[in-house]
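# Sequence first, then the predicted structure:
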Amino acid sequence: MAEVVIYGKPACPHTQKALNAYPEAEFRDVLASSQFLEESLHFSGGQRRIPVILKNGEPSIGFNGGS
């Protein structure tokens, strides 16, 4: 099984879609933790777009064309 981590905001519809698609994912709220925000920006190359999805350590920005 793939290890999935999703960085996002609880109220973001694109984050919610990603969480629904990956129910096993670890969710990291970028609003609740400055560490998670910094990690998200690192993986996104500084882009302030969510969700940032790490699947087996490989980042992708947005979900199904949304962010």
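Cool, got the structure.

# Every contact and neighbour count from this point should use C-alpha atoms.
OK.

# OK, contacts around Ala32?
If you count contacts by Cα atoms under 8 Å, 6 or more residues apart in numbering, Ala32 has none.

# On the three-state scheme, it is what?
Here Ala32 is recorded as coil under DSSP: H, G, I helix; E, B strand; the rest coil.

# what's the distance between it and Pro10?
10 Å (Cα to Cα, to the nearest Å).

# Name all residues that sit in contact with the two at the same time.
Contacts common to Ala32 and Pro10, judged by Cα under 8 Å, 6+ apart, are absent.

# Which parts of this protein are helices?
13-21, 34-43 (DSSP state H).

# Make a markdown table out of those and add distance to Ile50 and mean neighbour count.
A markdown table is the format used below for the helices of the chain (distance: least, Cα to Cα, whole Å; neighbours: other Cα atoms under 10 Å):
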| stretch | distance to Ile50 | mean neighbour count |
| --- | --- | --- |
| helix 13-21 | 7 | 17 |
| helix 34-43 | 8 | 16 |
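
# try it against this one:
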Amino acid sequence: MAKIEIYTKAYCPYCTRAKALLDSKQASYTEHDITMGGQLRTEMIDRAQGRSTVPQVFIDGRHIGGSDDLAALDRAGGLDPLLAQ
């Protein structure tokens, strides 16, 4: 099964939407809450090539992007194959 990581903040509707999509696929993921900033936020920005908005989603170390990027990947049929790995 794919290793999924998602960086989120509290009360973020885009984070909720991305997690709901992953939940609908019954995909397990590790959530990194960066609400308070700190080292995890810095890590996310580094991994996401400077992107500082949340969520930021990674599948098997590959940067997928935010909620809209995740949804677009799913609509294009590219999400399920990544999750099946």
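Received, thanks. This structure is a prediction, so every number in the text was calculated from the model and none was measured.

# Turn the helices of the first structure into a markdown table, columns for distance to Val5 of the first structure.
Shown next, in a markdown table, are the helices of the first structure (distance: least, Cα to Cα, whole Å):
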| stretch | distance to Val5 of the first structure |
| --- | --- |
| helix 13-21 | 9 |
| helix 34-43 | 10 |
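
# Compare those and give me the one nearest Pro59 of the first structure.
Nearest of the helices of the first structure to Pro59 of the first structure, taken as Cα to Cα: helix 34-43 at 6.1 Å.

# and Tyr7 of the second structure, how many residues sit next to it?
If you count neighbours by other Cα atoms under 10 Å, Tyr7 of the second structure ends up with 23.

# Cys12 of the first structure now?
Neighbour number of Cys12 of the first structure under other Cα under 10 Å is 12.

# check contacts around Val57 of the second structure.
Neighbouring residues of Val57 of the second structure by Cα under 8 Å, 6+ apart: 4-7, 63-67, 70.

# and if you look at Ala2 of the second structure?
Shown in contact with Ala2 of the second structure (Cα under 8 Å, 6+ apart): 59-60, 82-85.

# and if we set it to 10 Å?
If a contact means Cα atoms under 10 Å, 6 or more residues apart in numbering, then Ala2 of the second structure has 27-29, 58-61, 81-85 as its contacts.

# Buried ones among those?
Neighbour-count burial (16 or more other Cα atoms under 10 Å) applied to the contacts of Ala2 of the second structure gives 27, 29, 58-59, 82-83.

# Is it correct that Pro13 of the second structure is in contact with Asp68?
No. Look at Pro13 of the second structure against Asp68 with Cα atoms under 10 Å: they stay out of range, at 11.7 Å.
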